[in-house]
Structures are given as C-alpha cells and as structure tokens.
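>>> here is my input, please return the structure:
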Amino acid sequence: MTTTSSNAANTEEAAHLSLKLGRLLLASGADTAHTRDAVEHFALGLGFETHLLITYESLLLTLIADDEFRTKVGSHIPATNVNMAAVGELSRTANETAYGLLDAAAAASRLTALENTKPLYSRWLVAAALGLTAASLSRLFGGDWPVFATVYVASTIGTVVRQQLGRWHVHPLAIPFISALVSGVIGGLGMRLHPGATPALCLIAPGMILVPGVPLINGIRDAINNNMVLSLARLSFAVLVVVAIASGLFAATAITGVGIPVWGPTALLPIFEDAAFSALTTIGYVFLFNVTLRVAWACVLCGVCCHAFRTTLMHLGLDIVSGTFISSMVAGILAHIFSKVFRAPPTTFAFPSVVALVPGSYAFRAVIGGIQILHAAGSTPSPVVAETISLAIYTILLTSAIALGLAIALAVPLPSWHRTQTQAQGS
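Sure, this is the predicted structure:
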C-alpha cells in the first residue's frame, strides 16, 4: 500500500469513528455543544483537526491534516431515549482517545460495544419507577392518596404500552398519543370507582412523564448557543409531541367523562413534604435516563434541592418563573460539582433533577383550552381565551427559565479549591 492510500485509509477510519461517536451521543440525549466538543477532542487524539456541523437531518464532518481536508456526511438519529450511562461512557472514550490512551482500533471496539450495550434496568423496573414518579408528581400538584394510587397504576400501564409501541417501531407521534389515551382512560375510570379530590390529576400526571423534557431543554440551549436551525427542529418536534399527548388526554376525557379544567390553582406543599416527593419523582427519571447506581444518589440530591428550593422561594413570595430560574441554577451548580467528582457529564445529574420542573401541566391545559376555543369559535368565553394564552406564556417562560438556569450555572467555572480537590482525588 502506498503512503497516500494509507493516509486516505486512516482519514476514512477517523471520519467514520468520529461520526459514529457523534451519532451515538446525540441518540443518547447529549446536547449539541457537548457532542461537538467530544467529537473534536476524539478526532484530535487520532491526529486530525475537526470541524463538525450538526443539523437535525445529518452530521457534516470535516477532517484536516497536513494541509489536506476531507468532508464526510453521517446520519443524525434524533434522541428518542435518554441514556446517561451511554453518554458518560462515550465521553470517556473521547477523552481517553484525546489523551492517547486509546488508538483507533481500541476506540472502534469500544464504540461498537457501547452501541450494542443493553440498558442497565429492565423495562418492567423502569415502568414501575415511572409509575412512582407520576404518582409523586400528582402529590406535588396537590393530589390526595386515592389520586396517588390511581395515577401509579395508570402511569405504570401507560409506560408499558409506550415501551411496547416503541419496540414495534410505531410512528413517534402516535406513541405519546396512544400512551396518553390509555393512561388517561385508566386514570379516569379509576376516579369513577374511587373518587378523589382532584380527579383531573389522574389524567394530567400520567401525561407529564410523557413530555419530552430533555429535547425541550436542549432545544432552548441550542437557541442560546446560536444553533437556531437545530433548535427550531427540536422545539417543533417537542411541541408536536406535547400536542399529541394533550390530544390523547382530551380523547380520554370524552371517554371517561372526567374533565381537565383549563384553569386551576397551583398547589404549594409544605417544604419537607415537597422534598420527599421530589426525591421519589427523581428516582423514576434516574431509571428512565439509565443513570448508573453509583451516581444515582447525587441525582436524587440535585432533584430534591432543585424542586424543594423552588417551593421554598415560592413560600417566601417569589413568583414561579423566577423561582424556577433560580432553582435550575442551583441544580446546574450541583451538577457541575458532581460531574467533576464523578468524572461524568454534568447532564447526568442535571436532567433528572430539573425534568420535574418542566411545565407539562400548563402545556396540556393550554392545548385543551385551544381545542375548546376552536370548538366554541366566536362564542368562546373571554376567561377561557385569557387563561389559555396565559398558560401558553407560562409554558414558554418556565421551560426557558430551566434551560437558561442550567446554561448559566454550567458556564460558571468552579472555585480553585474544588478543582484542586478533584485533581487530587483523580491522581
């Protein structure tokens, strides 16, 4: 083989592995900035300067070496599941390659193994954990114990249905619609058998765990980082999913007769009770996001501090948007610290802790209010119109507050004492 053909083969292999790394990171729920940095460090370890352009349809990679460059296009698989264990291992692979600890062959073997790795937890355990998450969310929104029990059953069954539909490769928008319909019908029928004080939560809470919180947050973070095309694509898909969920819940109200009011007060629990149910809520997302047990406790701590701190601020008179922004910053700072301690991406700790803040209830009620406005046409009562607009604005502001709080917190450098301590632990 000539030197030229050998260089071409090396370039082709580096391009293939770099694109594979980027695709796996994005498919596992990594944000755009983290994916770009990981791929560029990875390729640099293989001896190539790299520029990566990420779009919703594809990855465009340019490798530069010895005044020559090669451009290659790879497929982009949008994240349908969040796998923080995979993100951590892929990031570790990129770092070890960048520092010369892995060559191309070892990196290729590692990537292949990671691509075929099964989730840490069985789907039955994930379903049961998410049932507990939804039930705990119902308590955070003021539900009583009959509602808690009904939501647990409805959400667990709804999650099993969603998992099975995913295994059958059903259309991505049909999955949340059918899952929301099934869980909503079960929740509504449960309230018919054992009425609770807030029956609407038996439909809303199971739907909240279907909301694509991570794509919503990543979409806004892309906008902050000026990745506007990718941001609009992610946000548009997330909005379509929310509409699909709300449509499924609306159909469930027609079947069961249990309505979802457009307006309603926001519950504010005592701080210690809020902390307890926040911990249970986060546990479900730890299983759903495939977080390793080694760092699970840190995720739960971030979740408790995040949600309970927002509740504390609201008890002190702060509005919900400002409280969400500040508590998201707290979660981001804790995630930043834990990421250095455990040598894991900060999103491993941040995402499970803030997803409970995503305003799924506001979004559902806004969509249902919009459906009511369409049905009533010109005879819609003005309070319904005003409340629907208010809910839509709150949804946008709260989701933006979460993303901005995380972005600001993760951009703040750690104090020198913590960097020194972390380096001492890793040496």
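
>>> when you work out contacts or count neighbours from here on, use the C-alpha atoms and nothing else.
Will do.

>>> how about the secondary structure of Thr62?
Assigned with DSSP: H, G, I helix; E, B strand; the rest coil, Thr62 falls in the strand class.

>>> could you report the neighbour count for it?
For Thr62, the neighbour count with other C-alpha atoms under 10 Å is 16.

>>> what helix or strand does the residue lying closest to it once chain neighbours are set aside sit in?
Computed as C-alpha to C-alpha, 6 or more residues apart in numbering, the closest residue to Thr62 that is not its neighbour in sequence is Thr71, at 4.3 Å. Secondary structure assigned from DSSP states H and E places Thr71 in strand 68-75.

>>> what helices and strands are in contact with that strand?
Using 3 or more C-alpha pairs under 8 Å, 6 or more residues apart in numbering; DSSP states H and E, the elements in contact with strand 68-75 are helix 3-27, strand 58-65.

>>> for comparison, sequence B:
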Amino acid sequence: MENEKTHTYEIMEVCLLAGKIMLQSGGETYRVEDTMMRIAAAFGIENSHSYVTPTGIIFSAEGAEPTKTKLIRISSRSTDLKKVAMVNSISRQITNGEINLQSAHTLLKELEDLNVTFPFIIQVVAASIASGCFMIMFRGEWNDFIPSMVTGGLGYFGFLYFHRFIPVKFFSEFLASFIIGFIALVLVKVGVGSQLDKIIIGSVMTLVPGLLVTNAVRDLMAGHLVSGLSKGAEALLTAFAIGSGIAVVLSYL
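Prediction:
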C-alpha cells in the first residue's frame, strides 16, 4: 500500500511539473489540463481531475486508496512556445510507452531548468525589424521604416531592461511605451520621421499581448471562464499601460 501511495505521488509530480512548464510558457488552459490527465492515464491513473488557472494548478488522482490532491502556485508567466512543444513531445512519448516515470520526470526537470529564449540582443533586433514591418503594414511611408526600427528597438530594449528590475509588467510596459512615444516625437520634430502616428503604432505592436488575447478567447470558447476572464483582464491592463505611456508623451505636444 505504501509503495502504491508513493507511486501515485510520483505520477502526480510528473503531471504537475508538465502542467507548470506549459502554463508558465504560455500554454492554453485546456491544453494544460488535457496533457496532465493524459500523462496520468498513461501511468495507470484513469480517474484524475485538473483545475488550471493562470496563477495555480489543482490536480487530484483517484484510486483504491483515498483521493490525493495537490496544489502548486504559478507566480510568473511568459511566452515560450518551444517549451510548450517540448512538453507535448514528452507527453506523446509517455502515452506511447517509450519512456518510464523516472525518465519522464528527469526530462521535465531538465526542461524546466533549460533556458531556450533568444539572447537579449536578438530579441531587440527582431523587435526592431518587426516594428518597421508593422509600420509598413499599417500603410506607413517607406521613409519612416528606419525611424520605426529605431523607435521599436529602443522601446523593446527598455521593456526588457526595466522588466529585469521591476517584476511588475505594467510598469515596464508603461515605461517602454513612454520611450517609444518620446523617441518617435523627437525623430519627427528633427525631421527624420514624418508620420508620428504610424511610427508609434508600428513600434508598440511588439508590446501588444497578442498571444494572451488569443488564449483568453480560446479559453472562454472552451468554457474555462475563470482563466479566460483573468487573461482578458491581464491583456486589458497591458493595453492600458501601453496607451498611458503614449498618452503621457502626446499630452505635452
């Protein structure tokens, strides 16, 4: 009985670890819940239940012994779809019987500690190029392409830099949008740029929470009302931070 109890807890640890990595990396609520229950079923726990919110996971396993339940807290979330795909790959290996419980736990632990994000400079360069392309997409002029790249790149640099010292995303997004508005205004004033609105719009697109909005809508459509509403509120707060930063700059025109 003791061995069976220990085995159940080990299965729950693997399920919760997989769910934690996916949720912290931007995975949808229904995908996290489905993955956890599939892993549990693959290891012999047919009756399992998971309840996932953006800030926590509750998982329970039913068996011959009394039902076991565990809660873990999710304190930080980001967007790292590569980790989500890697957890899905490990989950498929588990359900296909290719790896055992200990190997699955080891792989997930290594994945949790693995840093697969792009280097700081690569993220800034990508944001810079994306800003120029977004500006063109919004029917801006080609002579504003370079100013948009400069504005978007410096704005995203500010976002990453301030987020290291200020863990609250609202403030780092507010400061980043303020930088974007200020630099765009300066470039237009000195004659380097011509369309202030297009430069600003193209530059702030790198801060817009597109994945968060998408996941919020998908969670609401799937019936996960708590997760959908909370993610929608988080996206709304981000939009407010971006708008406030730009509004502070434009108010001094």
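
>>> what residue in structure 2 is paired with the residue nearest to Thr62 of structure 1?
Superposed on structure 2 with TM-score structural alignment, Thr71 of structure 1 falls opposite Thr69.

>>> same check, this time on Asp144 of structure 1
So, by TM-score structural alignment, Asp144 of structure 1 is matched to Glu141.

>>> now for its match: which residues touch it?
Met135, Gln195 (C-alpha atoms under 8 Å, 6 or more residues apart in numbering).

>>> still on that earlier bit, thought the match of Thr71 of structure 1 was touching Phe59?
Yes - the criterion here is C-alpha atoms under 8 Å, and Thr69 of structure 2 meets it with Phe59 at 5.6 Å.

>>> do you know how far the residue nearest to Thr62 of structure 1 is from Leu59 of structure 1?
10 Å (C-alpha to C-alpha, to the nearest Å).

>>> more neighbours: which of these two?
Taking neighbours as other C-alpha under 10 Å, Thr71 of structure 1 and Leu59 compare with Leu59 leading, 19 against 14.

>>> look up the closest residue to that one, ignoring the ones flanking it.
Gly74 (5.0 Å).

>>> neighbours around that neighbour, how many?
18.

>>> mind reading off the mean deviation between the lengthiest helix in structure 2 and structure 1?
When structure 2 is parsed with DSSP state H, its longest helix is helix 225-250. Once fitted to structure 1, helix 225-250 of structure 2 is off its aligned match by 0.7 Å on average (mean C-alpha distance after the TM-score superposition for structure 1).

>>> how long is stretch 52-63 of structure 1 end to end?
The first-to-last residue distance of stretch 52-63 of structure 1 comes to 9 Å (C-alpha to C-alpha).

>>> contacts for it next, please.
So stretch 52-63 of structure 1 is contacted by 11, 15, 19, 22-23, 32, 36, 39-40, 48-51, 69-78, 229-230, 233-234 (C-alpha under 8 Å, 6+ apart).

>>> are any of those buried, and if so which?
Neighbour-count burial (16 or more other C-alpha atoms under 10 Å) applied to those gives 11, 15, 19, 22-23, 32, 36, 39-40, 48-51, 74-78, 230, 233-234.

>>> and stretch 405-423 of structure 1, which stretch of structure 2?
Using TM-score structural alignment, stretch 405-423 of structure 1 pairs with nothing in structure 2.

>>> tell me which residues of that stretch come out buried.
Neighbour counts over stretch 405-423 of structure 1 (16+ other C-alpha under 10 Å) mark Gly405, Leu406, Ala407, Ala409, Leu410, Thr422 as buried.

>>> cool, stretch 207-221 of structure 1 as well?
Going by 16+ other C-alpha under 10 Å, stretch 207-221 of structure 1 has these buried residues: 207-221.

>>> one more: stretch 181-192 of structure 2?
Buried residues in stretch 181-192 of structure 2 (16+ other C-alpha under 10 Å): Gly181, Phe182, Ile183, Ala184, Leu185, Leu187, Val188.

>>> could the residues you listed go into a markdown table alongside distance to Gln102 of structure 2 and secondary structure?
Formatted as a markdown table, these follow (distance: C-alpha to C-alpha, whole Å; DSSP: H, G, I helix; E, B strand; the rest coil):
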| residue | distance to Gln102 of structure 2 | secondary structure |
| --- | --- | --- |
| Gly181 | 52 | helix |
| Phe182 | 54 | helix |
| Ile183 | 53 | helix |
| Ala184 | 54 | helix |
| Leu185 | 57 | helix |
| Leu187 | 58 | helix |
| Val188 | 60 | helix |
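
>>> tabulate the residues you listed (a markdown table), appending distance to Ala239 of structure 2.
Formatted as a markdown table, the buried residues of stretch 181-192 of structure 2 follow (distance: C-alpha to C-alpha, whole Å):
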| residue | distance to Ala239 of structure 2 |
| --- | --- |
| Gly181 | 15 |
| Phe182 | 18 |
| Ile183 | 20 |
| Ala184 | 19 |
| Leu185 | 20 |
| Leu187 | 24 |
| Val188 | 24 |
